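> My questions concern the predicted model and sequence given below.
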Amino acid sequence: MFSSYKFSIGCVQTVCKRYAGHSKWQNIRHTKAAKDGEKSRLYIKIGQQIKIAIQETGNADPTYNSKLSQAIDVARVNHVPSATIQSFINQAKNSSDKSKVLWIDLKGPRGCFVIIQTLTSNPKRTKDLITNIIKKHSLTVENNLRNQFTHKGIVVAKPNSNFKDIEELCVEHAIEIGAEDVKHEPEENVLKFICEPIYLKQVSDKLKEIGYEIEDADDHFLPNSTVSLDEVVMQDLSNAIDKIYTLPDVIKVYDNIE
């Protein structure tokens, strides 16, 4: 069982949310990611995020480009070497590629949604590739589904072994560092601290100062509500998402499945 705490000024309340737990869907996706070596694509995806930040603003200086600064922070938290980060920046500055961010929204059975972030120089080609994949599965292209999600930052942290009463302590720490929410996942011995994306580095740095080991920090689109699907449908959608992830233009995929 997991615990989730969401707080506002003067109160702390306990709530349960899909993205903190271990549902059948999350177990399917976790197993697939481990098997398929999804982590091996980390550098590629971070390089794409740095490129997006520079192309959207035209500025390669993180001091004056908050999106680039955030992308660099994510890279550092994920242990990307400084030389590699600088190489990504240089490549983006010198690139004549006119790739742009394209979001593709998909709707599936029983009100499930999948939103896909891509970086592409040929939107029609990218959309056609995704459409070709989903026609073999129970998904259709829709518009404006991102409003069914909320953009947040998530820092995944492992508590210090000396911490006692982590259920209560994590709430104190979350309030102290300015996080909005914290989820405890005792099965993996990690906590997920939720914040506004612009505060990812601040929250990550403060957690390290307190004594946490940072395992991951990135921005996500979290579903405003979730849907339940039977195992057959979940497996079909998981297979579709696996295929979508193999496309080089695809950066991130989010869904609202429990």
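Looks like it arrived, so ask away.
> going forward, measure contacts between C-alpha atoms and count neighbours the same way
Noted.
> Wait, Ala157 touches Ile210, no?
No: the criterion here is C-alpha atoms under 8 Å, and Ala157 misses it with Ile210 at 11.1 Å.
> who's more crowded, these two?
With neighbours defined as other C-alpha atoms under 10 Å, Ala157 and Ile210 compare such that Ala157 has more, 22 against 12.
> That one and Gly211: what is the separation?
10 Å (C-alpha to C-alpha, to the nearest Å).
> Check Asn160 too.
The value you get for Asn160 to Gly211, if C-alpha to C-alpha is used, is 6 Å.
> Included below, for side-by-side comparison, is a second structure:
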Amino acid sequence: MSGHSKWHNIQKTKGAADAKRSQIFTKIAREMIVAVKTGGSGDPANNSRLAAVIAKAKAANMPNDNIKRTIDKALGAGNTDNFESVVYEGYGPNGVAVIVEALTDNRQRTAPEVRHLLDKFGKGLGATGCVSWSFDKKGVLVLDSEDLDEDTVMMDALEAGAEDMQASDDVFEIYTDPDAFNDVVAALEGKGYTFLEADVQMVPQNYVKLTDEEDIKNMEKLIDALEDNDDVQNVYHNWEQD
């Protein structure tokens, strides 16, 4: 896959993300509850959306007890959590494309908050489809490349059904069709691989480099503020970070 490494874009903020581990677990748990409810099953073998969220949870080092407890909660008759998926598109500084995926129980709360942040630190909220055309939906698996042979990983990934692999920044990034994501995860886990990241994501087709220091600071603030919002699940952008 051409284009700048997605992992390169996020690894600089990984330390900050690790410090917010409880918040990350809370967001994954919300996603898991939605997956169980919409899929009608707490068994990942019969619920592909749940299987994908569990892969994401494992890559984030979410304990198995937390995963089981969340699934049990979602299956409980007394659970009244009712979240809907909403996607916002807009622009950061200097036209950087931004996609915000949220799970919310109140659109009237979430939309103004996302709009405010895009207005404050970027160029504002856009119409549906204004930037998503420049992203591809892909399964993304990231492996620590230390002690792994690139040719072997490539062969295993392709045999598992992956589309492509990149080697960069001490990691291997494996890309899959979203529909093949769970099968590729299962096949590679069966060969003993563990992932630094495993999720279906919006991958940019091209990247924008920011050179103005104020733009860089505002883009960092925008990402941090969006990720700190309880309703926001994922933030995708095409900012090329050094």
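Thanks, I have it. Here the structure is a predicted model, which is why all the values come from computation and not from measurement.
> so where do the strands sit in the first structure?
Applying DSSP state E to the first structure gives strands spanning 3-8, 11-14, 100-107, 113-120, 140-142, 149-158, 181-185, 190-195, 213-223, 250-255.
> and the shortest one, what other elements does it pack with?
Think strand 140-142 of the first structure. Where contact means 3 or more C-alpha pairs under 8 Å, 6 or more residues apart in numbering; DSSP states H and E, strand 140-142 of the first structure is packed against strand 100-107, helix 123-134.
> cool, the fourth one as well?
Strand 113-120 of the first structure makes packing contacts with strand 100-107, strand 250-255 when contacts are defined by 3+ C-alpha pairs under 8 Å, 6+ apart.
> relative orientation of the first one and strand 250-255 in degrees?
So the one you mean is strand 100-107 of the first structure. Angle, strand 100-107 of the first structure to strand 250-255, by axes from the mean of the first three to the mean of the last three C-alpha atoms, to 10 degrees: 30 degrees.
> which parts of strand 100-107 of the first structure are buried?
100-107 (16 or more other C-alpha atoms under 10 Å).
> Next, count neighbours for Ala45 of the second structure.
Neighbour tally, Ala45 of the second structure, other C-alpha under 10 Å: 11.
> That one: what's its closest spatial neighbour, skipping adjacent residues?
Spatial nearest neighbour of Ala45 of the second structure, chain neighbours left out: Ala51 (7.1 Å); criterion: C-alpha to C-alpha, 6 or more residues apart in numbering.
> quick one, what contacts the residue positioned nearest the centre of the first structure?
In the first structure, the residue lying closest to the centroid (C-alpha atoms, centre = their mean) is His220, at 3.4 Å. Contact analysis of His220 of the first structure by C-alpha atoms under 8 Å, 6 or more residues apart in numbering lists 151-154, 254.
> Turn the residues you listed into JSON lines, columns for neighbour count and distance to Ile52 of the first structure.
Output for the contacts of His220 of the first structure, formatted as JSON lines (neighbours: other C-alpha atoms under 10 Å; distance: C-alpha to C-alpha, whole Å):
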{"residue": "His151", "neighbour count": "15", "distance to Ile52 of the first structure": "17"}
{"residue": "Lys152", "neighbour count": "18", "distance to Ile52 of the first structure": "18"}
{"residue": "Gly153", "neighbour count": "25", "distance to Ile52 of the first structure": "18"}
{"residue": "Ile154", "neighbour count": "27", "distance to Ile52 of the first structure": "20"}
{"residue": "Tyr254", "neighbour count": "18", "distance to Ile52 of the first structure": "18"}
